[in-house]
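> show me the folded form of this:
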Amino acid sequence: MDFSLNAEQQLLKDSVDKYMSERYDSEQRRSYLAAPKGFSAAVWQDFGNLGWLTVPLPESEGGFGGSVVDTAVLMEAMGRSVAVEPYLATVLLAGQLIANGDNATLKERYLPDILSGNCQAAFAYQERRSRHQLDAIDCQLERNGDGYSLNGHKTLVLNGAIADVLIVTAWLDESIALFAVPANSAGVHCDAFRLMDGQGVANVRFDAVQLPRENLVCAGAGSMALIRRVLDEATIAVSAQAVGAMEYLLKATVDYSNTRKQFGQPIGKFQALQHRMVDMYTATEQCRSLLVRALCSNSIEQGDVQTQAQAEMDIAALKAMVGKLGRAVAEEAVQIHGGMGVTEELNIGDYLKRLMVIDSLFGDQDWQRRRFATLRYQ
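Model (predicted):
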């Protein structure tokens, strides 16, 4: 079986790599993080102009109609530079939910601006007791004349502090519904802060937020299926980002070991360090192999329950191993670089922080192992 990229995917990879090499050294990245929004508005606009924001969205909604493989190619390239732009939150989560929902009015209202880079969005689905269980929700939508009233709290909303629109999960008539909530609505309160890697998040409170009926993205049985599909694809995407980060750390560590001298020779000649770098290479390739497996199983039509379960198992295995081995590779890179590995003189620590955050997204390695076991023996 041929696992190589096709011509379009290779062109996408080359274009992202070239752009990131020019616009994303460690000093530039830190300047982007120091901006008021936590990323560069100019770089985000470039993403829109280059068409990268359209890659995963359906052609019927103005997107490129790319597959999970196309998205993984893009995210892996961003992972090699530890990009700080909210691609995951705006495009892969909120944008996908709107694009694949049932509301044509919302698509017309938000998707053109998302695709052009003029709208920031976020998916608010986690709550304090959720622990990655999608139906552990206390937010409630109550009917109020021709509209609805939303009450509740959401935690760790990626991009929530600067989003123009929040896609929120809440109970409506004994089923989970998705609603588009403009961030400037009366009764929306955000408590913004940053994760260890600098990404902006927010805890959001909704106090009797009044919403019209036309803000309903999706309701009924289809809502949970849509949420699971979008989160599964996002899990593959962040895993691809982790593989890109691991690849960078391996290369940077090998290069450093060939230039840093001790006892009159490069430290890369010391057998003990060679063994550790071989372990880094093995871990990176193991995660890449699991990524390819997950991409293959999630690129085919899910014709039966067994096929769907296998695809979900592949995602769980990928995410669990990325969480375990990604951190191990980053810690080895820090160790081989010595004390400099965690200083601002080098960017190795930035990759360690990002890989630790990726482990926690959408279920950490322990949670994903339990998910795998449940799917395997159900």
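> drop to CA atoms for contacts and neighbour counts, all remaining ones
Will do.
> next SSE after the longest helix belonging to the chain?
For the chain, the longest helix by residue count, based on DSSP state H, is helix 221-259. In the C-terminal direction, the helix or strand that comes right after helix 221-259 (DSSP states H and E) is strand 261-262.
> what's in contact with the helix or strand following that next one?
As assigned by DSSP H and E, the chain's next helix or strand after strand 261-262 is strand 265-266. For strand 265-266, contacts defined as Cα atoms under 8 Å, 6 or more residues apart in numbering pick out 257, 258, 259, 260.
> okay, the angle between the very next helix or strand once past strand 265-266 and helix 221-259?
On the C-terminal side of strand 265-266, the nearest following helix or strand under DSSP H and E is helix 271-297. Taking axes from the mean of the first three to the mean of the last three Cα atoms, to 10 degrees, one finds helix 271-297 and helix 221-259 inclined to each other by 150 degrees.
> what is helix 271-297 packed up against?
helix 221-259, helix 305-337 (3 or more Cα pairs under 8 Å, 6 or more residues apart in numbering; DSSP states H and E).
> and this one, so I can compare the two:
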Amino acid sequence: MDLNYSDEQLLLKESAERFLKDRYDFETRNRILASNDGFDTAIWTDMADLGWLALPFAEENGGLGGGAVEISLIMEAIGRALVVEPYLASVILAGSLVERLGTEKQKAEILGGLTAGTSRPALAHMERRSGFDLDNVSATVVKTADGYSLSGEKPLVLGGPFADVFLVSAKLGGEIRLFAVPADAAGLARETVKLVDGSRASDLMLNSVSVPASALLNGGDTLCEIEAAYDRANASLAFEAVGIMDALLDATVSYTKERVQFGKPLAAFQALQHRMAEMAVKCQEARASALLATLSVDASRSMRIRGVSGARAKIGKVSRSVAQEAIQLHGAMGFSGEMPIGAWFRRLYAIENTFGTTADHLKRYGEIIRDPAVLSGSLLRESA
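From the prediction side, this is the model:
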């Protein structure tokens, strides 16, 4: 298997890195976070103009037909730049579900607006007691004469403060279904909460929210598609973490070359060289794991879980080690607001606890590995 990027993929990678370097430095990011909106509409519009928002969708749905590898290149650049715009929440998670489950009208309206940069959907599925059990949904829906009525709570909805439409999951007849709910629907309340990395999410409260029958996304097995969407998002988070880890390593090496102690640069001390070499090894381990996750998202369910959750478990461990080393080698400056080291550290911590913790993914990976079908190798034949 050729694991080298194609010429087109290299151009995409270079374009993404150049755009974010020119338009999204650390000071710009802090300004956006400190603003009332916590979001830059101009940056989002630029992402649409560059084709990023249309990248993963099929051409018949107004997209560019990109795959998981192309998305990983964008997410790696997003990680390095600490982008707070809801690319993961709106494009990779909610957008993919609309494409796979939505009606033609829903695709035209929601995906059409998303790829144009005028719409930002968000998935509201996880609940307070669900953990990473995707089937644990307490929100309810009742069939009415005109459509449906939804009630329940959805905490920490990523992209929620910026969303104009929510994909809300609820149980109908004992089965999970998704409904497209406008953000301004009567009975829907959202409260903005700030996360550990400074970004924002929303707590949603739905009190008998009425939606028409056309709000139902009913194009397939909803729970299976939700699980697959979260796996695509987790593979993307893995590459976001890789971008952050590489940035931490680069910043640490540069700092130790400049910082002089006892008459010579810190980088001249062999003990510190060994520590940075260990950081570099862990960055490569993370990249290999993230690539496996990316190449697994379109495989069979068993192979997908093995690749994605295995990567998240691995990266959760090594990313924390790299971040802690970077903080220590920078000394007290690592946590100063003038340097991005602390922000990268906090973002890695947020990633480690998004869409399943390291422990959740380790458990999920272990359950698949213990499956006799996996041990016998039949899953390899299944995905061939």
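> need the contacts of strand 265-266 of structure 1 in JSON lines with distance to residue 146 of structure 1 and neighbour count, can you?
Shown next, in JSON lines, are the contacts of strand 265-266 of structure 1 (distance: Cα to Cα, whole Å; neighbours: other Cα atoms under 10 Å):
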{"residue": "257", "distance to residue 146 of structure 1": "67", "neighbour count": "21"}
{"residue": "258", "distance to residue 146 of structure 1": "69", "neighbour count": "13"}
{"residue": "259", "distance to residue 146 of structure 1": "69", "neighbour count": "12"}
{"residue": "260", "distance to residue 146 of structure 1": "69", "neighbour count": "13"}
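> could you say which helix or strand holds residue 96 of structure 1?
Judged by DSSP H and E, residue 96 of structure 1 forms part of helix 96-99.
> let me redo that: residue 153 of structure 2
strand 147-158.
> in structure 1, which residues correspond to that strand?
Residues 147-158 of structure 1 are matched to strand 147-158 of structure 2 when aligned by TM-score structural alignment.
> what distance separates that stretch from the middle of the whole chain?
21 Å (Cα atoms, centre = their mean, to the nearest Å).
> and it, how far from structure 2 on average?
Stretch 147-158 of structure 1 differs from its equivalent in structure 2 by a mean of 0.6 Å after superposition (mean Cα distance after the TM-score superposition for structure 1).
> contacts for that stretch next, please.
Residues contacting stretch 147-158 of structure 1 (Cα under 8 Å, 6+ apart): 86, 89, 122-128, 138-143, 170, 199-213.
> just to revisit the earlier point, by contact count, what packs against the longest helix of structure 1?
helix 68-79, helix 96-99, strand 175-182, strand 265-266, helix 271-297, helix 305-337, helix 348-360.
> mean offset of the second one relative to structure 2 (after superposition)
Read it as helix 96-99 of structure 1. So helix 96-99 of structure 1 averages 1.1 Å relative to structure 2 (mean Cα distance after the TM-score superposition for structure 1).
> and the angle for the helix or strand following that helix with strand 175-182?
Where DSSP H and E defines the elements, the next helix or strand beyond helix 96-99 of structure 1 is helix 104-116. Between helix 104-116 of structure 1 and strand 175-182, the angle comes out at 60 degrees (the same axes, to 10 degrees).
> now do the helix or strand that helix 104-116 of structure 1 is followed by: which range of structure 2 does it align onto?
In the C-terminal direction, the helix or strand that comes right after helix 104-116 of structure 1 (DSSP H and E) is strand 121-124. Using TM-score structural alignment, strand 121-124 of structure 1 lines up with residues 121-124 of structure 2.
> so what touches that stretch?
89-91, 93-95, 110, 114, 154-155, 157-160, 163-169.
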